[in-house]
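**Student:** Give me the fold of what follows.
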Amino acid sequence: MKSLATLALLASAFLGYSLGVCPQTALGQSAAAENDAKQYAAMVQRSVDYLRQHGQADDGSFSGTTGIGPTGLVISGLLSVGIMPQDPMVAKGLKYLEEHAQTDGGIYTLDSKHRNYDTCIAILALSKANQNQRYEALLDKAEAFVKGIQWDEGEGKQPSDPFYGGAGYGSHSRPDLSNTTFLVDALQSLGNGPEDEAIQKALEFVSRCQNLESPANNTEFAAKVNDGGFYYTVAAGGESKAGEEPNGGLRSYGSMTYAGLKSMIYAGVGKEDKRVQAATDFLRKHYDLESNPGVGQQGLFYYYHTMAKALDALDEPQFVDASGASHQWKSEMRAKLAEIQRPDGSWVNDTARWMEGDPNLVTGYALLALAFCAPE
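**Tutor:** Below is the predicted model:
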């Protein structure tokens, strides 16, 4: 008796023949698709096994000494690749996050200096697990908290101020694009669309972090590089993790450009907009899965997960680079992550800046990227 897999392959071949496709070609395509699915499932399973056996502490946290951020990322990653909220590992992690809900609505440890970051990441995880509105009240308070510490009139900032609309690590830290993109992600995960006032305020800050002169960006940095990419922050004198040009311009780099592009799309900015076109052109010139363009190996896995989210939001399954080469970015990213997964099932960055020497955090990033790269 033929196996189910064999019958499926034969059915695919027959369908291909009926559509005028060579049966051998149809069988080959089906076999390749089956291999892709098996590789993906094995990659995910190995990472889940690693986290289950080595990553989680007894209190449900992952790398809890650094705050709740890694736990939120890991749980969000696990839920994104199909692990259910009822799974014991996930349930323990969710309980850990829930236990860190504070009276002000934020979700963080009391000594945290990253209250926006921690709360936004917790929102991402809890919103994915919000079956039967279990976490609805908690999420409502968390949403109010992150909106409350966004830089706006409540902090004495007007729309003309470079701080305006941005989010920092906490209520008194300068805003940056990384924290702001997590804020937009969190609000989007709660069902907030482009009409949301906080998302539109965030768009004002995001637009000012782009190396592009536009009606939305008349800052001192807009024209100094003018390549369409994004940098870390325009606030408090500006900063790029990729450094400065001799003229004082702040250099664009990959992860922040994907973060900026994604945030603009979530805020309702269309492909015809000059800002989206310029950011996309920058990324076409710097399409790369070997490094985070502009900063090398630093923040590579943050880059992967942000890249996957942004290209999914851009809705271009085939991303054409500046040379005209067409990239099946989902399969290319799957292949890259398969190549660099460690034998124990985890991922880690040998360049440890921004905590990417932590296999729990990095495995969370990898799972979040894989969620957008599943074989179709």
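**Student:** From here on, just use CA atoms for contacts and neighbour counts.
**Tutor:** OK.
**Student:** isn't residue 124 right up against residue 74?
**Tutor:** No - Residue 124 sits out of contact with residue 74 when judged by CA atoms under 8 Å, with a separation of 10.6 Å.
**Student:** Neighbour count: those two, which is higher?
**Tutor:** When residue 124 is set against residue 74 and neighbours are counted by other CA atoms under 10 Å, the residue ahead is residue 74, at 30 against 25.
**Student:** Specify the local secondary structure of the nearest residue to that one once chain neighbours are set aside.
**Tutor:** Once flanking residues are discounted, residue 74 sits nearest to residue 364: 4.1 Å by CA to CA, 6 or more residues apart in numbering. Three states are possible here, and by DSSP: H, G, I helix; E, B strand; the rest coil the one that applies to residue 364 is helix.
**Student:** how deep is residue 364 tucked in, by neighbour count?
**Tutor:** Each residue near residue 364 was counted by other CA under 10 Å, and the total is 29.
**Student:** swap in residue 23?
**Tutor:** Other residues lying near residue 23 total 17 when counted by other CA under 10 Å.
**Student:** another one to check against the first:
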Amino acid sequence: MMSLDLLSRVDNLWKELEIPVCMAAYVGEKYEEQDEKILVIGDGMYVAEEITPEQFYGNENGLSTGQQQWLNYRAAVKLRKSRFFRNIERSLKKAGYSMDDIAMFNFFQRPIAMHGAGDHKCVDAAIDIEMGMKTCHRAIELLCPTKVVVTSKKIMTLLETFHSRYFSDEFWTFAEKTNFKYIWVSHPSSLHWNKSQPGQLYSSRERFENFITHGQERFRSLSEQFQTAIDRRDLDELIRLAKDFQAEVDFMDRKRKGKCGVVKTAEDEEKYVINCKKARIAKKANKVCVVITDLLQRCLSDIRQVQETVVPSLDNLHQEEIKMEMTIRRKMAHKDAEIEIDKFKEEFAQEDVVREQVEKGVNQISNVLNTQLAAIDALIASI
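**Tutor:** Reported below is the predicted structural model:
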């Protein structure tokens, strides 16, 4: 049985984060008993009318009694009315688990408003991403899972892109230090759950089932298959099972040495490396944007100060001279900004496999640069 102490600590965490406790994580009754503790992270819940951040965060009485009942996450898991929960339950059963054995919560805590059939208003506000990041980090620390399944590519991207903004480590470094492995799968209620995506060998359902299968239940299953193969005197099946058994032993040995995780294929490893590179490029692009913004804002500030304090006392001739001087300053700031862009391009010049991400970073930086230059040009023109 799960200790009431864990549920109480989960509730206290949601209170500490000033999020309605009705959204607190579901923790199965047998979760704490498991050798492999599985945590599933969903995307969000839905409501008919939008609930504003002011109503939802840090507002103890922001939700009505009816809203709290509708948004009771634990009740939703136990009722399992949605295809999301039912599909997860089916896959858990195949691997020898039940809903009682796992923990679950959503990344987006504030519900998503629906404005008609299939018309979802996504929760993408900065506060929602920030609270989702803090909820995931703190809940993982509290629940101590060994395996985390993220049921949305979008949520996985957010975790790997923004985790270091709110905490000291990248998400994959946090996973390594906290000793859990993670994967993302398509939403269990989507059409992609049972279909493999381009470039993938398995469907999301198969990836989910393979990921959670390793561990004690896997040994039990292999033992049963061994016995059946022995009874049938099926030599080929025994050889295959022996290889599977050895792979599982190798996995458990890595776990014992603190390298808990699943056996990854070469394709998985390659994708992991590419995702890490993409996240690093995105992070560096954001830093370059900050540097360029700082450069051009200083130039803008200097021009504004001259415009307000010097220009009013000058005649037209001297105002033109000042305008020329300001144009020179603008060109110098632009040149410094271009140097930063060149450094960014040079740093990732050899990253052909993520060329699209590099180009995306350059476009992001260029947009910031052009916006700042337009503001400077407008100010110079007003002199």
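**Student:** List the TM-score for the superposed pair.
**Tutor:** The pair, once superposed, lands on a TM-score of 0.25 when counted by TM-score structural alignment, normalised by the length of the first structure; 154 aligned residues with a CA RMSD of 6.5 Å.
**Student:** which residues does the residue nearest to residue 74 of the first structure contact?
**Tutor:** For residue 364 of the first structure, the contacting residues are 70, 73-78, by CA atoms under 8 Å, 6 or more residues apart in numbering.
**Student:** so residue 79 of the first structure sits right up against residue 128, yeah?
**Tutor:** Yes - counting by CA under 8 Å, residue 79 of the first structure touches residue 128, with 6.7 Å between them.
**Student:** higher neighbour count, these two?
**Tutor:** Just comparing residue 79 of the first structure and residue 128: by other CA under 10 Å the higher neighbour count belongs to residue 79, 22 against 18.
**Student:** Assign a three-state SS to residue 319 of the first structure, would you?
**Tutor:** strand.
**Student:** Give me the neighbour count for it.
**Tutor:** Here the number of neighbours of residue 319 of the first structure (other CA under 10 Å) works out to 20.
**Student:** Please determine how far the nearest residue in space to it that is not next to it in sequence is located from residue 4 of the first structure.
**Tutor:** Residue nearest to residue 319 of the first structure in three dimensions, not counting chain neighbours: residue 327, with 5.1 Å by CA to CA, 6+ apart. Residue 327 of the first structure sits 32 Å away from residue 4 of the first structure, taking CA to CA, to the nearest Å as the criterion.
**Student:** more neighbours, those two?
**Tutor:** When neighbours are counted by other CA under 10 Å, residue 327 of the first structure and residue 4 differ, and residue 327 comes out ahead with 15 against 9.
**Student:** Is it correct that that one is in contact with residue 311?
**Tutor:** No - using CA under 8 Å, residue 327 of the first structure is not in contact with residue 311, being 11.4 Å away.
**Student:** what's stretch 224-237 of the second structure in contact with?
**Tutor:** Looking at what lies outside stretch 224-237 of the second structure - CA under 8 Å, 6+ apart - the contacts are 238, 241.
**Student:** Show me what counts as buried in that stretch.
**Tutor:** By neighbour count with 16 or more other CA atoms under 10 Å, stretch 224-237 of the second structure contains the buried residues 226, 229.
**Student:** cool, and stretch 30-40 of the first structure?
**Tutor:** With the criterion 16+ other CA under 10 Å, stretch 30-40 of the first structure contains buried residues 30-31, 34, 36, 39-40.
**Student:** for stretch 358-370 of the second structure, same thing?
**Tutor:** Within stretch 358-370 of the second structure, the residues that qualify as buried are 358, 361-362, 364-366, 368-369, counting by 16+ other CA under 10 Å.
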